[in-house]
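S.K.: build me a structure from this.
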Amino acid sequence: MRRNYIEHGERYIDRPWSSLPATEFARFKTDGNRTGYETLCFNKRRQLVALVMAEVMEGKGRFMPDIVNGLQSTLEETWWGLPAHYGTKMQRAEDQNVDLFNAETAGMVAWISYVLEERLDSFSPLLRKRIDSEIARRILDPAVKNNYWWKRAGMNWNPWIASNWLTCILFCEHDDKRRAEGIGQIIHALDAFIDAYPEDGGCDEGPGYWDRAAASLYECLALLRAATGGTVDMSHEQKIKAMGSYIYKMYIGNGYYVNFADAHNNRNMQQVNVVYPFGLYLGDRTMTSFAAYTAQKARITERAATIYDRSGNWPTLGRELMMLGNINSMLRETPAEPATADVWLPDLQIMTARRGGLFVATKGGHNGESHNHNDVGSFIVYTDGEPLLIDPGVGSYTAQTFSNGRYGIWTMQSQYHNLPMINCTGQKDGKKYAARNISYTRGSLSMDLAGCYPDSAEVTEWTRSVKASSKGVEVTENYTLREHRGTTALTLMTVTRPDILCDGTIALNGGRRIAYDPKQLSVSIEDISPMLDAHLKGVWGEKMYRIVMTVKGNKTKGSIRYKVI
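M.R.: Sure, this is the predicted structure:
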C-alpha cells in the first residue's frame, strides 16, 4: 500500500499547477454546464492530495516542493467553491460564501497543515500562518457570523460542511473563545440534522448521498470524541446506529445499491475509507465486515491510491488518514457481503426483499423529498446481482437540475420509472403528492398511489402491491378512475433489449421473463438510448429501453396482475 501511494504521487512530480479559468467558472450561467469547472477543480485537488499521501508514506521530503507550490496555488484562488453554489450576495471578489467545496478544500488544506506541520515550517513558518489566515477568511469567520440555511438543514450540506468546518477549527483556530463559539454552533447544527433524520435511519437522498450525509456526521462525531477525550460519544445512540446500517441495508449485491433519488452511480459508490471507521465507531460487525469485503474486491492493498479517482474531490484526506489509522484492523477483518433477506424502513417507506437470486426494492414516501424524483411506488428488480428492471438514476448535473425546470428532465419524471401513466398523466412533484394506506408484511408492500397524481389523471384509487417470493415478484394494480380520458399504461425500465413473445411474456436478460395477460395489456418496446448522456452511459452502458404495457379498453375500474419470474 505504501508503494502504491508513493508511485501514484510520483506521477505528479514537477507537473505544473493549473489555474482555474474564470471563463470556465462562468459557463454555469452562460450555458448551464457545471462539470467543466468541477473537473478542473477536482483534478487539481487530487493532484495535491496524491503528493501529500506520497510524502506521508515516504517521509523524505521528496514531494515537498510540489506540495508547497500546490498549496500556494490553491491559497491564491479567489474562491474555493463551485459555480453552481455561487451566492447572489457575493458582489466583490473578496466575498466568501461557505458552500460544500469551499468547506471541502478548507478541510483538505487544514489536514495538510496538520500532518506536514514540521516540513512546511522548515520551508517557511509563514506558509502555515498564511493557511490559518486563509481558512479564517474563507470559512471560520463567515461560518460563525452568518446564519447559513444549512445549519438548520436535515440534508447533506449540514454535516458535509460541518465536518470540514470542525476540522478547520481544531487545526487552525488558536483562539479558545472563537474555537468554543464555532464548536458550539457546529453541535447545534448537528442536532438539527439528527433531529430531522427519520428514526429508521433512512436517507431520503438515497445511498449515493449517504456518503455525505450520515457518513459526514460520523466524521464530526469521531473528531468530537477525539477532541474531547471521549466525553462526546454518540456511538451507542440507536438513531446513529440506524443511520450507519442504512448503507448495507440498501446493498443489492455485486457492488450494486438501491438507487432511488439522485444516484450518480449505483455501483461501488461507497468509500471504504469512511464505511470501515464508521462501523468500528458503532461496533457494527456487519458494517465492518462489509467494508472489508468492499476493500478486498477493490484490491485496496494494491490500488489504495487510485480506487477513489472517480469519487469527486478525491480523496477526502481526513477520511483516508483515519482509515489508515485502522488499516491493520480492517485487513484482519473477515470479509462478508451483506445479504439481508428483508428490510423495512417505515419512515422512508422503503422495502427490500431477497428471494433466491431475485432482489426487489420498492418505495412509498412523497414527491417532495431531498433530491426527489417523481417516483412514489416505483420498484426495481435485480437477478443474481445484475439489473433487470431499473431506476435510471440521474444524468450529469447542470443548471437545470436544481432549478424550477428540474422536472423537465426526463430522469426525474414518473414515466421513466417503473410506474403507471394514468390517463396520459404522470406523477406531480411536491410533498403533498404522497403514498397513502401503506401496508407492509415481510416481502410485500402495498400502497395507494392516487394521491401522487394531479387532478387531471382522474384517479380515485390506484393500489399497487409488490410481493416477492421464491417464485418471483408479483405486482398487482387495483384501480378506480373517475373517467377514461386517455391512455393508461404501465412503464418498466431495463438496460437489455426485451423480446415480446407470443404467449403473454416478455423475455428479459438472465433467463427471466415478465408474464402478463395479453387480454388486458398490449406491449411495446421503446429504445430510449439516444436520451442517455455521457454520465448515464458510463453507469448503464450504451442502451436503455422502456417497456410500455398499455391497458386495453376504456374501463374505469379494474385489476391487473403481472409477474417477474
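S.K.: C-alpha from now on. contacts and neighbour counts both.
M.R.: OK.
S.K.: what about residue 44, distance to residue 384?
M.R.: 39 Å (CA to CA, to the nearest Å).
S.K.: and the two? Which one has more around it.
M.R.: A direct count of neighbours by other CA atoms under 10 Å for residue 44 and residue 384 places residue 44 higher, at 20 against 14.
S.K.: who's in contact with that one?
M.R.: 17-18 (CA atoms under 8 Å, 6 or more residues apart in numbering).
S.K.: the closest residue to residue 198 other than its chain neighbours: what's it in contact with?
M.R.: Leaving aside its sequence neighbours, residue 198 sits nearest to residue 347 (CA to CA, 6 or more residues apart in numbering; 6.0 Å). Taking CA under 8 Å, 6+ apart, we find residue 347 in contact with 198-200, 202.
S.K.: to check against the first, give me the structure of this:
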Amino acid sequence: MRASISLPSVAACLTDIAIFSGLTLPDRAAWQSLPRAVRLALVEAADTALAQPFPQISAGLYGLFCQTGDRATFEAAYFARRRMLNAMVIGEAVEGKGRFCAVIDRAITQICDEPGWQLPAHNSQSRGGKIAPQPDPKNPVVDLFAAETAALLAVAASLVDTQLSARIDAEIQTRVLTPYLTRQFWWTGQGGGRMNNWTVWCTQNILIAALSRPAFAGLRGQIAERAGFSLDAFLAEYGDDGACPEGVYYYKHAALCLFTALDLLNTVSAGSVAPVFASQKLRNIAEFLLLAHIDGDNYANFGDAAAKMAPPDPRVYRFAKAVGSADLAHFALRAGWASDPLDISLYDRVQALFTARETAKKPSPREGFAPSIGLFVARDPVFFIAATAGSNGNDHNHNDVGSVILYKNGAPVLIDLGVETYTAETFSTARYDIWTMQSSFHNLPEFGGVMQQAGVGFDARDVRSRFTPDEALLDMDIAGAYPPEARLVSYQRRVLLRRGRGVSITDHYDGELAPIMNLILAQKPKISAGQICVGDAQIILTGAGRIEVEEIEITDPRLAASWPGPVYRARLTFSGQSLRLEIT
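M.R.: You can find the predicted model right below:
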C-alpha cells in the first residue's frame, strides 16, 4: 500500500515559518529557560571541546579505505570534528558571551575546506559503484554525512553569531542542494530501485539545511516537492505492520528520520502532513521499537544490529506524541532518554533540549508477528523469544532465516551476535565471508558444511503464527533458505512458548545430508546427558547425538559492546530426523 503525502498540497501550503523560531542567539529567553544544571553541563562540554586540538584530516587519511578497507580511522577524526563543533555551538547559544565564536569559526572553516563531505566508504557516484580513492570537489556525492554536515552547518549559522554565514550557504548550495535538485541519486526514489534508511536520513538533513537558512527561501518549494516524493517512495516499501526491514538498530536511522522529515514538512506547510501522522501505518512504524524491545537495553537484534542499544532518544517520545502512542511515549520516558553522544545532528540535540517531559507510566509489553519481515516475538513474565521467518534478501541481511533469540528473566541464553565494526568487506561481494553473517553462527543447522545462502528467494515458506492466552506458536519451513547443495527437501521448525511453562523448539528435516545444529550461547554451558545448562536456563535435548562446544573470543569493539566476554557455540548432531529443545 502506498501511503500518500499529497505532494502538491505540501508544496502549495509552504509558509515562511523559521524552524528555529525563538532559539536564535538574539532571543535569549529560550536558552535561559533551560535548567541551571543543564546549562552548566552544556557550557562545560563546550569548554572541553574548546581545549582540545581540532582533529586533522588529510588525503592520506581519506585514502585509507581504498587502500586497506579501514573505515574507522578516518571516521573517528571526521565525526570528532563535528561533535566538537556541536558542543561549542550549543555552549555559545547557552552562554551568549561570544567566548566560543572565534574557535567555532575556525572549526567551520576547516570543515568547509574539506574537499568532500562524503565518507570514503560512500565515495561513489552510483549505488554499489566503484569507490573513488579521493573526493572530486567538482562532482560532489550527496551521502548520509554530506547531507548531515550541511544540516549541522546550517543550524550552527542559525544559532550563533558567525562571520561565515555566506560561505556556509555557498558550500551547502554547491555540495548538497544543487546536486540534490539537478542529479538523480538512487536514494531519492527518482530512478526506481529499493529504498532504505538513506532515503529518509538524507532527506531529513536536506530539509533541515534548506529550512534553516533564509538564503534558500526560493528553493523551498522544489526541495519540499522532491523530499515528499522520496518519503512517499520510502513509505510505499514499508509493510503495513511497520516493521523495519533493516532491523531494530536502523529504527533510529529509518523510522526516526522519517518522523523528523515529516515533522519538518508539517511545520512549514500549515499542517498539511497531518493525515500521514494519523495513519495506522505510521503509528505501526513508530511502535516497532516496542515489539523488538526485550528488557533494559536489550533488543531482538537480527541483521546488522547490536544486542544492546542506547536508551531511546527524545525523537522517540516526539514521534509517539505525533502518532498518539501513549505506550511508546511512556517507554521513551521510562528508558531515561539521552541524546546519543556519538550523534552529530545539531538539530536533534537542540530539539532534545527543548522537548518537555511528562510523568512516565509502565507501557504494555508487545508481541506479535510482523509478516513484512517475518519477525515473530512472544513473551511471558519469564521468557522472551524472537525468531525470523523472512528472507535472506533484505538490506543489512545476515543469513539467519529461522534463527531464534531467547532470554530468560532478562538474561540472554540463545543469542544473535550482531555485526562487527564496518569495513570495506561489510558491504562488498565478500560480505558473507564474514563469520557473523553466516548461518552457522546463528541458531541454525548446516548440512555437510553447507550453510544458508544470501539473496532474494532464499526465504522461509509455509509460515504460520498463532497467539492465544496460553501459548504463542510459529511454524515454518526453512529449507528454501539453503542452496541446492544442502540436498534438503524440507526443514520444519516449530517455536512454541507455553506461557508460564517454558519454550520448545522442535525441528524435523527431510534431506540427504545429516545436519549439525549450531547454538550460539551467551555463557559457558554445562553439558550433561541430554541437557545443556546456560545460566539458570535448562535446555533438555531429545534427538541429539554428540555435543561439542567451542569458545569464541570477542575482540571486535562493536561486538564487545554487547558481548564483552567470550561466547560459545554448541554443535549438536542429530540421532534421527528430529531434534527437540525444551527450555525451562
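S.K.: TM-score for the pair, please.
M.R.: Aligned and superposed, the two chains score 0.90 in TM-score terms (TM-score structural alignment, normalised by the length of the first structure); 530 aligned residues with a CA RMSD of 1.7 Å.
S.K.: returning to that earlier point: in the second structure, what residue corresponds to the residue nearest to residue 198 of the first structure?
M.R.: Structural alignment places residue 347 of the first structure opposite residue 372 in the second structure (criterion: TM-score structural alignment).
S.K.: swap in residue 184 of the first structure?
M.R.: Checking TM-score structural alignment: residue 184 of the first structure goes with residue 225.
S.K.: would you say its match is within a strand?
M.R.: No. Residue 225 of the second structure is assigned helix when assessed by DSSP: H, G, I helix; E, B strand; the rest coil, not a strand.
S.K.: quick check: it touching residue 9?
M.R.: No. Residue 225 of the second structure lies out of contact with residue 9 (CA atoms under 8 Å); the separation is 9.4 Å.
S.K.: so between those two, which is more surrounded?
M.R.: Legend: neighbour count by other CA under 10 Å for residue 225 of the second structure and residue 9, higher for residue 225 (18 against 13).
S.K.: now the more buried one: how far from residue 260 of the second structure?
M.R.: Taken as CA to CA, the span from residue 225 of the second structure to residue 260 of the second structure is 16 Å.
S.K.: list the contacts for residue 537 of the first structure?
M.R.: Counted by CA under 8 Å, 6+ apart, residue 537 of the first structure has contacts residue 543.
S.K.: so it is in which element?
M.R.: Assigned by DSSP states H and E, residue 537 of the first structure falls within helix 534-540.
S.K.: onto which residues of the second structure does that helix map?
M.R.: Helix 534-540 of the first structure covers residues 557-563 of the second structure once aligned (TM-score structural alignment).
S.K.: return the set of buried residues in the matching stretch.
M.R.: By 16 or more other CA atoms under 10 Å, the buried positions in stretch 557-563 of the second structure come out as 558-560, 562-563.
S.K.: and residue 245 of the first structure, how close does it get to residue 282 of the first structure?
M.R.: 9 Å.
S.K.: do the same with residue 205 of the first structure
M.R.: Distance from residue 205 of the first structure to residue 282 of the first structure, by CA to CA: 22 Å.
S.K.: same question for residue 466 of the first structure.
M.R.: 33 Å.
S.K.: do the same with residue 112 of the first structure
M.R.: Taken as CA to CA, the span from residue 112 of the first structure to residue 282 of the first structure is 28 Å.
S.K.: kindly report the same for residue 290 of the first structure.
M.R.: 14 Å.
S.K.: that's a helix at the match of residue 347 of the first structure, yeah?
M.R.: No. Counting by three-state DSSP, one finds residue 372 of the second structure to be coil, located in no helix.
S.K.: what is the equivalent residue in the first structure for residue 573 of the second structure?
M.R.: Looking across to the first structure (by TM-score structural alignment), residue 573 of the second structure lines up with residue 550.
S.K.: repeat for residue 53 of the second structure
M.R.: That one, residue 53 of the second structure, aligns with residue 16 by TM-score structural alignment.
S.K.: kindly report the same for residue 429 of the second structure.
M.R.: By TM-score structural alignment, residue 429 of the second structure lines up with residue 404.
S.K.: find the nearest non-adjacent residue to the residue nearest the centre of the first structure, please.
M.R.: Computing the C-alpha centroid of the first structure and ranking residues by CA atoms, centre = their mean puts residue 208 first, at 1.8 Å. Closest residue in space to residue 208 of the first structure, ignoring its immediate chain neighbours: residue 263 at 4.8 Å, by CA to CA, 6+ apart.
S.K.: and the gap between the one you found and residue 536 of the first structure?
M.R.: 10 Å.
S.K.: do the same with residue 66 of the first structure
M.R.: Distance from residue 66 of the first structure to residue 536 of the first structure, by CA to CA: 36 Å.
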